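Undergrad: Any chance you could fold what I've pasted below:
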Amino acid sequence: MGQWTQKTLTRKNWMAFTGLFLCFFLIIHLLGNLQLLLPDEQAHLQFNAYSHLLSGNIIIKIISWVLYASIVAHVIYAMIITLTNKRSSDIKYHYDRRGEVSKWYTRNMGLLGTVIFVFLVIHFRDFWYVYKFGSLPLDAQGNKDLYKLVVAVYSETWYVLVYVLCMVALCYHLLHGFFSAARTLGIYHPRYVKWVRVMGWIYSVGICAGFALIPVYVHFLK
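TA: Purely as a prediction, here's the structure:
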């Protein structure tokens, strides 16, 4: 029993650490993508130059590999923990009322995680893969014209709707992950619980609203 508990805690710690790294990455990624909200000509050249800088910087490449490893590890540990919890929940007692008091997004983290994973696959295919291995035209500065690709993709109404819905799923996923990581790392103390919850809501809603705004803005105003 002690060994099983230790394994569970280790998995949850890795989930927390990889999740926090991904949260930090989302901030950086959003700040870079907010350049798409600039006036058209400025956004065109500046966003392409930014993308070129990221693709050619060795430090950024190392961080990218850490990012990919974190995504894979986060998904694997999430699957293991979900399956472990499912097995342990097969034996339910009549006084177990956790389902009545837990949030719906907490009870459906597997579904939310699946939606986000599918979104990531599509997102990587439409942008990262095309940028790395496709034949994009060059802009006036000689950089790959990722901006035109972004505008073309976000011109599709269905894509924008799916993107926004996936950001809603991500928001709830981040909410649960933020509070869960705080508990795992021992900072969900009664003295700080209010601030942890406030910061969790501000971060989750702010990040996802920012990402959702970009395709909507590009669709209607570019």
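
Undergrad: Only C-alpha atoms from now on, for both contacts and neighbour counts.
TA: OK.

Undergrad: quick one, helices of this protein?
TA: Taking DSSP state H, the helices of the chain run over residues 2-33, 40-56, 58-88, 98-101, 104-107, 109-123, 130-133, 146-153, 157-184, 193-221.

Undergrad: Looking at those helices, spot the one closest to residue 139.
TA: Closest approach to residue 139 among the helices of the chain (Cα to Cα): helix 40-56, 7.3 Å.

Undergrad: So what touches that closest one?
TA: 32-33, 35-37, 60-61, 139-141, 143-148, 222 (Cα atoms under 8 Å, 6 or more residues apart in numbering).

Undergrad: same question, stretch 207-219
TA: Defining contact as Cα under 8 Å, 6+ apart, one finds that stretch 207-219 is touched by 26-27, 30, 33-34, 36-37, 151, 154-157, 160, 163-164, 167-168, 170-171.

Undergrad: Mind giving me the ChimeraX select for those residues, buried ones only?
TA: Buried residues within the contacts of stretch 207-219, by 16 or more other Cα atoms under 10 Å, are selected in ChimeraX with:
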select :33,36,37,151,154,155,160,163,164,167,168,170,171
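
Undergrad: Alongside the first, I'd like the structure of this one:
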Amino acid sequence: MSWFTKTFSSTMGRKIIMSITGLFLCSFLVVHLIGNLQLFYDDGGAAFNLYSYFMANNIVIRIMEIVLLLGFLFHIYDAIVLTRKNKAARPIEYAEVRPQENSTWSSRNMGLLGTVILVFLIIHLWNFFVPARFGGLEGVVIEGAEYENLYVRVVESFQIWWYVLIYVLAMVALAYHLIHGFQSGFQTLGLDHKKYTPFIQMFGYAFSVIVCLGFAIIPLYFFFLY
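TA: Okay, the predicted model is just below:
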């Protein structure tokens, strides 16, 4: 297994892991957004609470949560290692640097964007995931059965202006992070060609904006219309 360890501990190997985990996390965003859209049903939160119950009690979903957590940890760890390696490789800056001429703002600030997203993720999990998985939510009766009322937690949380602000700013950071990361991931995996790279760029931009806008609309909807 020494070849495996050497390959994936190298700079290129870590970039491949970053790309694979990043694209995997993109698929999670789509599934998570589709689930969160249940919040817009005008049924007092019944659809969202049933969805939340299914996610919390389905064995396949619980296993995927572990895979997802490992994906996050690998992605974050490799990002830190690669950043340190890049700084160590060039400890002294060039006398004259114009990074804006050959790189985008998001590519130069992936560390900052990732940090903002990580801080938001910790707050978000503590506010929603922990109560949903380990108790602390009030109950609600749906079709004769009692479920935890995560919907009320969502509504109450999105009445707090600073939480809504953090959520929206995090989605802006995530959009910039994805815009660069989506194309970079395909390029690292060797899926880079003049024929389809423009489509990947366009699709990645559209994906990043639409998904993050979809998430950002949810807190704004509850804050201004509830």
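
Undergrad: ok, back up a step: from the contacts of helix 40-56 of structure 1, list just the buried residues.
TA: Buried among the contacts of helix 40-56 of structure 1 (16+ other Cα under 10 Å): 33, 35-37, 139, 143-148.

Undergrad: What is the equivalent residue in structure 1 for residue 36 of structure 2?
TA: By TM-score structural alignment, residue 36 of structure 2 lines up with residue 33 in structure 1.

Undergrad: brain fart, residue 187 of structure 2
TA: Checking TM-score structural alignment: residue 187 of structure 2 goes with residue 183.

Undergrad: Against residue 15 of structure 1, how distant is that match?
TA: Going from residue 183 of structure 1 to residue 15 of structure 1 by Cα to Cα, to the nearest Å gives 12 Å.

Undergrad: how close does the residue located most distally from the centre of structure 2 get to residue 85 of structure 2?
TA: In terms of distance from the mean C-alpha position of structure 2, residue 95 ranks first, at 36.5 Å (Cα atoms, centre = their mean). For residue 95 of structure 2, the distance to residue 85 of structure 2 equals 21 Å [Cα to Cα].

Undergrad: Could you do residue 215 of structure 2 as well?
TA: Residue 215 of structure 2 is 34 Å from residue 85 of structure 2, where distance means Cα to Cα.

Undergrad: Those two - which one has more neighbours?
TA: Per other Cα atoms under 10 Å, whichever of residue 215 of structure 2 and residue 85 has more neighbours is residue 215, with 20 against 13.

Undergrad: Counterpart of that one over in structure 1?
TA: Counting by TM-score structural alignment, residue 215 of structure 2 lines up with residue 211 in structure 1.

Undergrad: how close does that match sit to residue 31 of structure 1?
TA: 10 Å.

Undergrad: Counting neighbours, what do you get for the residue mapped onto residue 20 of structure 1 from structure 2?
TA: Taking TM-score structural alignment, residue 20 of structure 1 has residue 23 as its aligned residue in structure 2. By the other Cα under 10 Å criterion, the neighbourhood of residue 23 of structure 2 contains 18 residues.

Undergrad: for residue 189 of structure 1, same thing?
TA: Around residue 189 of structure 1 there are 11 residues (other Cα under 10 Å).

Undergrad: list the contacts for it?
TA: By Cα under 8 Å, 6+ apart, the contact set of residue 189 of structure 1 is empty.

Undergrad: can you do 10 Å?
TA: Taking Cα atoms under 10 Å, 6 or more residues apart in numbering, we find residue 189 of structure 1 in contact with 182-183, 196.

Undergrad: So among these, which ones count as buried?
TA: Counted by 16+ other Cα under 10 Å, these give 182, 196 as buried.

Undergrad: Turn the contacts of residue 189 of structure 1 into JSON lines, columns for distance to residue 218 of structure 1.
TA: As requested, the contacts of residue 189 of structure 1 are exported to JSON lines (distance: Cα to Cα, whole Å):
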{"residue": "182", "distance to residue 218 of structure 1": "35"}
{"residue": "183", "distance to residue 218 of structure 1": "38"}
{"residue": "196", "distance to residue 218 of structure 1": "33"}
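
Undergrad: which among the contacts of residue 189 of structure 1 gets closest to residue 134 of structure 1?
TA: If you rank those by distance to residue 134 of structure 1 using Cα to Cα, residue 182 comes first, at 40.9 Å.
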